[in-house]
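**Q** Have a look at this prediction, sequence included:
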Amino acid sequence: MLLSTLAFGLLAWAPQALAAFGVTTSTSSYVVDSGNDNGFVVTVSRSDCSITSIKYRGTEYQYSSQSSHIASGLGSATVSYSIVSSTYAKVTCVAKNSDFDLTHYYVIKSGDSTVYMATYTNAEPAIGELRYIARLSNSLLPVEYPFGTASTTAGGTAIEGSDVFKVSGETRSKFYSSQRFIDNKVWCFTNSGADIHACMVTDPSRTYEKSSGGPFFRDINSNNNGEFSALTLYMNSGHVQTESYRQGLHGPYALVFSRSGIPVQAGVDFSFFSSLSISGYTADSARGYVSGTATGVSSSFEKVIHWTNSNFQYWTKASSSGAFTSPAMVPGTYTMILYQGELKVASQSVSVTAGSTKSSNIAATSAIVTSSHTTVFKIGEWDGTPTGLLNADKQLRMHPSDSRMSSWGPLTYTVGSSSASSFPMALFKSVNAPVTIKLPLSSAISKAATLRIGTTLAFAGGRPSVTVNSYSQSFSAPVSIDSRGVTRGAYRGNGEVYDVAIPAGTLVSGTNTITISVISGSSGDTFLSPNFVFDCVELFY
């Protein structure tokens, strides 16, 4: 009797566990079965290219009320499939209408539990953002990785727009799931027991080669809104946009299901895409490399190398000694940029040719890090970020109004006794401006001096207006970025540096008072008033 029961159980699982790899066609769908022992089956709509079902080990993980798709959905598409080398099921979706001009690919490999994807664009969607959104069952996959509840907005009340919420006294937003593209490798939803994971995984060299914004750009990764668990791969968007969009092949990237823990980026093999006739795909054999040594960057900071032109971009981190080798790059001429942390300190031109490695060393040339001068005080570090300043450790994952934030002020910083962590990372016209710096001097500074204020991001034309004792100086508006910033977890924009030329004799013996205010042609309320984010404030002569 026991043997019969066991046999029945095995037979009940057998149709899924032993199903053959292949595609079943119906009037409305293509059903792709990977044929693996986890019973991984994906259904793609033949009318609009959306995924309507994802079954894994016999369980439906696709959210039932909405599908998974590009942008807000293609509306309509010409969808076809082919089997390549008896191993890969390639579904090709072509959409050409008033909103889209693209080709999207789904690839399922025999024996895998992964949907590999890539998206080829000829024009930017009218919606102004290019993303893939996988809508998964919230009841089955409610736990976000790696940032926990930062973007869990379920049950919340909107406090800014329709995308920042307060939940049980904490602020949450889908924007608080962001990670720098250079670090964005794997992000997931899992069940409460963490034995089933659904994860987005990027290709280390190709996923972002057509993105915009550079290695430190961030965008939405995930959102648990109570209805579904959303995993997104953003290729570009208008979220703090700093450069033009690139068109062409975005990807590959992958949606990976796993019951053996969080997948490792290096463990996901995308190399077979070279055999699939994917539009815009350039194999490694037709690419080249750049290698060299980066110098002049303080050992306290990461050394990041960035190659960029109007068509492609790549990046890597140099070793502690400065040695680096680029990812495999499409041939062309690139601007090669060196960053101290996230601060641009050098750039030069380099040409990449197929099948070879170009040697190109790079050294910091920016006067910010190479000039010899006498520093009177410095608040923060020249690294292109507000790291170390007040609330910078929280701002990526919560709204500035969050009760977990330290008070924004207005505050007074006293040179010699205050710490950088007591100086605000951002100055808001209607919240904490001005910030005051008290500078005690035992003797007057007879020379002309410079107060250098580095900023990373400005909103609504926000820029410094400075008074040093009786001397004042203001600045013209920075280049506008049409996007909220600090309130939705961003700190990086165009990055401006303002030099206040302090006349000789202005800084006197005793206590000197420096105030930094926000000047702007517009006004606003609270944290959406004109503002800017500090990188570093340095007084020198």
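**A** Nice, thanks for sending it over.
**Q** hey, let's count contacts and neighbours off CA atoms from now on
**A** Fine.
**Q** burial measure for Ser113, as a count.
**A** 26 (other CA atoms under 10 Å).
**Q** here's the one I want to compare it with:
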Amino acid sequence: MAITFFFLSILSLLQPTLAAFGITTVGNAFAVDTAGGLVFHVSKATGDITSLMYRGTQYQASDKQTQINSGLGASSVSSRMVGANYAVITVKSNGNPVTQYYIAKSGDSKIYMGTDIRGEVQPGELRFLARLRKGPLPNGVHHPSADNAGGTAIEGKDVFKVGSQTRCKFFSSTRFIDDVVHSIHGNNVSVSLIMPEGAYETASGGPFMRDINNQGTSDQQEFYYYMNSGHLRTEPWRMGFKGPYALSFSREDPNGKLDTSFFEKLNIPGYVPASGRGHVTGTASGVPLKFQTVLHWHNPQNQYWTYADKSGTFKSPAMKPGTYTMILYKQEYKVATSSVTVRAGASTSANIANAEKPYTPVWRVGEFDGQPFELKNGDRFLKMHPSDSRLSKWGGTFTVGTSSAKDFPMAIFGKEGGPATVNFSLNATNANGAFTLRVGTTLSFKGGRPQPKIGAWTPPPPKVPRDLNSRGITRGGYRGLGEVYDFAIPAGTLKAGPNTLTLGVAGTGDQGYLSANYIVDAVELIHGK
């Protein structure tokens, strides 16, 4: 009995001691021990996170902090306990209309967060940025596409060449609708940002917006959650409470399910609990099964989205009360719009149907689905600069009846790669009359828009599209305003037998890949007007 007691006593000394949950002061910082293996420090002067210690390893970079944007500067920072299980650090910026909340839950290894803005934040964009040590976290999001260590900048300060490959922090992006969890990894550790359903409700950009998730440098992993972005910005920024979201430390990637209902106990302005929300339910019809069926609701204050199942049935996230524009997408191509009003505690029924009118083109290259992925280089450009040697040569020729979509370039540049060419034949019957050439684009840069030519026919260039004032394809971006151009081809222009369409670029710009360009969704020829 004595020997057994002796060994049990020794064993107890070897076991880790459970920490006490709560907030203490260490130097000029609040130290929060989650009692779940994570201890983090928040500066009392700036609200920056200055230490992230998880299971005995320091993950916070030593020379830069974890913060909103690149730091809020001088701030009023306070702490409070809510009962015995929740610790809240509140950071009120002295120079920006921003309040940041860092929240710990007893026994958990996450930092739960919310960001409240009541006006535009300088320099405009809004992001949470964790600057972490790369040593214990060598593998970033979509590794190694966003790891520029040892590279040479080839465009601006964000596109690098590393060996024979191009790298860019924008290559770490994921569409908001799919960006529930993104993680960086080390030996037996995953550090993740979790954005559960509704976390993007006061962000801007819609379901297909994407932005930087990660950048690897020589010694750091910069880890991002973008809320308001200026990159390919298609709508005004939204204000208000953003979140909840979380920075998670664990042995493996979390599943994205994040229970934040306890926020209701924390008295955080702007947070709306489930009881103050409603849903939209219904059926979306008319989208062919080979395409995703996406529902999107938005107004100036909020935005939401979901996928419909294969039968078209859908249920929205829990939405704040209000009237919303409701959009149906065939993949990413808008095919119907309506309006719906949401009331707290209620479920509103609203069906929606694809409003496209059926027709049969003479020929079509690609699909009108808002994405260029089926075209040449479309399966790789999200992770590669257009100059990357792994990509196929730009420009190209598509022959109707023998070529595949992979022969037609997903982007056409004013000064790189040359135009795209379509060869097609008409018989004596279907060559008669007028035709319409339809060119769908997903994004324009420097005023780039389609300029067709068939024989001696060259129509005036179309109206210059709205400038989003941001690089696109060179940083893996393709989602813009989605212009569709219809060119009326006069009767007699096309002839029986072989015909050739040359599709170039109207627009000006800088040299190389930063000249005027556009990204192609689909191209088709229609008999008639």
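**A** Perfect, I can see it now. What you see is a predicted model, and the numbers here were worked out from it, not measured in a lab.
**Q** Next, the TM-score between them, please.
**A** In this superposition the chains share a TM-score of 0.96, using TM-score structural alignment, normalised by the length of the second structure; 523 aligned residues with a CA RMSD of 1.6 Å.
**Q** Find the nearest non-adjacent residue to the aligned residue in the second structure for Tyr88 of the first structure, please.
**A** By TM-score structural alignment, Tyr88 of the first structure lines up with Tyr86 in the second structure. The spatially closest residue to Tyr86 of the second structure, leaving aside those adjacent along the chain, is Lys105, at 4.9 Å (CA to CA, 6 or more residues apart in numbering).
**Q** for Ser298 of the first structure, same thing?
**A** That would be Gln340: by CA to CA, 6+ apart, it lies 7.3 Å from Ser298 of the first structure.
**Q** mind checking how far Glu416 of the second structure is from Asn377 of the second structure?
**A** From Glu416 of the second structure across to Asn377 of the second structure, the span is 14 Å (CA to CA, to the nearest Å).
**Q** Which of those two has more residues huddled nearby?
**A** It is Asn377, of Glu416 of the second structure and Asn377, that has more neighbours when counted by other CA under 10 Å, with 23 against 19.
**Q** List the contacts of Pro503 of the first structure.
**A** 447-449 (CA atoms under 8 Å, 6 or more residues apart in numbering).
**Q** Of these, which belong to strands?
**A** Ala449 (DSSP state E).
**Q** Quickly name whichever of the contacts of Pro503 of the first structure is closest to Lys210 of the first structure.
**A** The closest of those to Lys210 of the first structure turns out to be Ala449 (CA to CA; 43.5 Å).
**Q** I figured the closest one hits Asp499, correct?
**A** No - counting by CA atoms under 8 Å, Ala449 of the first structure stays clear of Asp499, with 9.9 Å between them.
**Q** Out of those two, name the residue with the larger neighbour count.
**A** Set Ala449 of the first structure next to Asp499 and count neighbours by other CA under 10 Å: Ala449 wins out with 22 against 17.
**Q** Tell me the residue in the second structure aligned with that one.
**A** Match for Ala449 of the first structure (TM-score structural alignment): Phe435.
**Q** how near is its match to Ala346 of the second structure?
**A** Taking CA to CA, one finds Phe435 of the second structure at 50 Å from Ala346 of the second structure.
**Q** What is the neighbour count of the closest residue in space to Gly73 of the second structure that isn't next to it in sequence?
**A** In this structure, Gly73 of the second structure finds its nearest non-sequential neighbour in Thr46, 5.2 Å apart by CA to CA, 6+ apart. Residues within reach of Thr46 of the second structure, counting by other CA under 10 Å, total 20.
**Q** Translate Thr46 of the second structure into the numbering of the first structure.
**A** By TM-score structural alignment, Thr46 of the second structure lines up with Asp48.
**Q** And Gly370 of the second structure, what's its match in the first structure?
**A** Checking TM-score structural alignment: Gly370 of the second structure goes with Gly384.
**Q** Sorry, wrong one. I was asking about Gly492 of the second structure.
**A** Gly492 of the second structure maps onto Gly505 in the first structure, by TM-score structural alignment.
**Q** Phe445 of the second structure now?
**A** Checking TM-score structural alignment: Phe445 of the second structure goes with Phe459.
**Q** What ranges does the stretch 101-250 of the first structure have for its strands?
**A** Applying DSSP state E, counting those that start in this stretch to the stretch 101-250 of the first structure gives strands spanning 101-109, 114-121, 130-137, 143-145, 157-160, 164-167, 170-173, 186-190, 197-202, 222-224, 228-236, 248-258.
**Q** Identify, out of those strands, the most deeply packed stretch.
**A** strand 222-224 (a mean of 28; mean count of other CA atoms under 10 Å).
**Q** Would you check that Glu235 of the second structure makes contact with Asn228?
**A** No - with contact defined as CA under 8 Å, Glu235 of the second structure and Asn228 do not form a contacting pair (10.2 Å).
**Q** what's the overlap in contacts for those two?
**A** With CA under 8 Å, 6+ apart, Glu235 of the second structure and Asn228 have common neighbours Ser204.
**Q** ok, longest helix in the first structure?
**A** helix 2-17 (DSSP state H).
**Q** List the buried residues of that one.
**A** Buried residues in helix 2-17 of the first structure, counted by 16 or more other CA atoms under 10 Å: 16-17.
**Q** just stretch 401-411 of the second structure next, same as before
**A** Buried residues in stretch 401-411 of the second structure (16+ other CA under 10 Å): 405-411.
**Q** What residues in the first structure pair up with it?
**A** The aligned range for stretch 401-411 of the second structure is 416-426, by TM-score structural alignment.
**Q** who's in contact with the matching stretch?
**A** By CA under 8 Å, 6+ apart, stretch 416-426 of the first structure touches 379-380, 386-392, 408, 411-413, 435, 531-535.
**Q** Can you say which of the residues you listed are buried?
**A** 379-380, 386-392, 408, 411-413, 435, 531-535.
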